[in-house]
Structures are given as C-alpha cells and as structure tokens.
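Student: based on what follows, work out the 3D shape:
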Amino acid sequence: MRKVRDYDAELKALNNKARALKAKRIEQLGQLVAATGADALDAETLAGVLLDAIGSKDADAKEAWRAKGAAFFQRRGRKGGGAAAIDGSGAAAQSGGDAAGGSGGTTNG
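Tutor: Got it, this is the predicted structure:
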C-alpha cells in the first residue's frame, strides 16, 4: 500500500523555504549596498540610480557597469573573502550575474 503524502505539510515547507531564500536575498542586497559605499546615499538618490540603470537601453553602458562590478568583486575576494561574504557562494565574479548590470539578475537566484 502506498504512503499517503501530506501535501499541506509539503506546501508549508516549500513556502518556508521560499521565505527564507527571499530574506537571504534581501540581506545580501543590503550587504552589497554597504560594501560598495552606496549606503552613504540617501534612499531617494539610490532608488533613482537603480531605476535609471534598469531603464537604460544602452548596452555599452550596461557592459561597462558589469565589468566594473566584476572587478569590484574580484578585488574584494583578494582582500580576504569580502565578495564571498556578500554573495555567500565564494564565486564572486560570475558573468551575467551582477546587480549593477541591469539584467534583473543578481548573484543569487
């Protein structure tokens, strides 16, 4: 006889996992803001900069931002694991996975 699955418990566990992943992502984004020094900006200025980056259609500018971000993480990694502390993986400079690139993706999914 087959064991009956508890779908409610499985759904609750998945929801808890999703909530924990979202909280971790938010924490990492805050760490990124602090690590780059962007926490010195007021919230309105930082939001405006990010909105401009998201809305930018200039592929050259986005690539320049991506390269600058990758260089930032590589520098931080050589200084004793700063990049690993931000993204939690130790793989700091993955192409296409930075927050400043405007691609909508960040170092964590």
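Student: from now on I want contacts and neighbour counts done on CA atoms only, so please keep to that.
Tutor: Will do.
Student: give me the helices and strands touching the strand or helix carrying Ala35, please.
Tutor: Assigning secondary structure by DSSP states H and E places Ala35 in helix 7-36. Packed against helix 7-36 by the contact rule (3 or more CA pairs under 8 Å, 6 or more residues apart in numbering; DSSP states H and E) you find helix 82-87.
Student: what is the helix it packs on packed up against?
Tutor: Helix 82-87 is packed against helix 7-36, helix 59-78, with contacts defined by 3+ CA pairs under 8 Å, 6+ apart.
Student: hey, which of those is tucked in deepest?
Tutor: Highest mean neighbour count among those (mean count of other CA atoms under 10 Å): helix 59-78, with a mean of 16.
Student: so it versus helix 7-36, what angle?
Tutor: 90 degrees (axes from the mean of the first three to the mean of the last three CA atoms, to 10 degrees).
Student: helix 59-78 packs against which elements?
Tutor: helix 82-87.
Student: which parts of the helix it packs on are buried?
Tutor: For helix 82-87, the neighbour count (16 or more other CA atoms under 10 Å) marks Gly82, Ala83, Ala84, Ala85, Ile86, Asp87 as buried.
Student: please give the structure of this sequence too, so both can be compared:
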Amino acid sequence: MRKVRDYDAELKALNDKARALKARKVEQFGQLVVATGADALDAEMLAGALLDAVGSKDTSAKEAWRAKGAAFFQRRGRKAGGAAQGEGDGGAAQSDGEAAR
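Tutor: Okay, the predicted model is just below:
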C-alpha cells in the first residue's frame, strides 16, 4: 500500500518556510539601510526616495543607480576582507554601517 501524505503538515511546513524567508528578506533590507547610512533619514524621506526610484521611467538614472549600487557592494566586499566570509552577509553589513558613521 501507498503511504498516506499529510497535506496539512506539508502545507504548514511550506508556510513556515515562506514566513522565514520573508523575515530574512526584511532583515536583509534593514541591514542594507543601515550599511548605506540611510538610517539617518527619517522614514518619510526614505519612503519617498524609494517610491521615486520605483516609479522612475528614466533608464539612464536607473542604470546610474545600479552602477553606484554595484560599486557599493564591491567596496563593501573589499573592506570586510576575510572576516565577512566567516560571519556571512549580516555581520558584514552591520560592521560597514557602523564604520561608515
């Protein structure tokens, strides 16, 4: 006979995994805000800047932002050196955010 699948348990496990992934994503965005120094802005200003970026149709501006972001992450990788590899992304983002102040 075939083993009966527990769909409720599988669904709960998938929901738990999705919740954990969402929480991790939110935490990483928070670390990015701190690492860039954007935590010095008030929430309304930061939200406004992000909304302008999302709504922008200017492809050259978006490409400039992308290049600036890529340079930021490359700089961050060099600054952290070998320590970031042992700590993971979270530790490197926090230490760079504190060092930038």
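Student: picking that back up, immediately after the helix holding Ala35 of structure 1, which helix or strand?
Tutor: Sequence order places helix 43-55 as the next helix or strand after helix 7-36 of structure 1, per DSSP H and E.
Student: with structure 2 superposed, average distance for that next one?
Tutor: When structure 2 is overlaid, helix 43-55 of structure 1 sits 0.2 Å from its aligned residues on average, using mean CA distance after the TM-score superposition for structure 1.
Student: now do stretch 64-76 of structure 1
Tutor: Using mean CA distance after the TM-score superposition for structure 1, stretch 64-76 of structure 1 ends up 0.3 Å from its aligned counterpart in structure 2, as a mean over the superposed pairs.
Student: save the buried residues of helix 82-87 of structure 1 as JSON lines, and put in distance to Ile54 of structure 1 too.
Tutor: Formatted as JSON lines, those follow (distance: CA to CA, whole Å):
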{"residue": "Gly82", "distance to Ile54 of structure 1": "26"}
{"residue": "Ala83", "distance to Ile54 of structure 1": "23"}
{"residue": "Ala84", "distance to Ile54 of structure 1": "25"}
{"residue": "Ala85", "distance to Ile54 of structure 1": "25"}
{"residue": "Ile86", "distance to Ile54 of structure 1": "21"}
{"residue": "Asp87", "distance to Ile54 of structure 1": "21"}
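Student: could I get the helices and strands packed on helix 82-87 of structure 1 in TSV, plus columns for distance to Gly48 of structure 1?
Tutor: Formatted as TSV, those follow (distance: least, CA to CA, whole Å):
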stretch	distance to Gly48 of structure 1
helix 7-36	14
helix 59-78	16
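Student: before we move on, the earlier item: the helix holding Ala35 of structure 1 vs structure 2, average offset?
Tutor: Helix 7-36 of structure 1 versus its aligned partner: 0.1 Å mean (mean CA distance after the TM-score superposition for structure 1).
Student: hang on, the earlier thing: could you point out which of the helices and strands packed on helix 82-87 of structure 1 sits nearest Thr45 of structure 1?
Tutor: helix 7-36 (12.7 Å; CA to CA).
Student: and the angle from the closest one to helix 43-55?
Tutor: Using the same axes, to 10 degrees, the direction of helix 7-36 of structure 1 lies 110 degrees away from that of helix 43-55.
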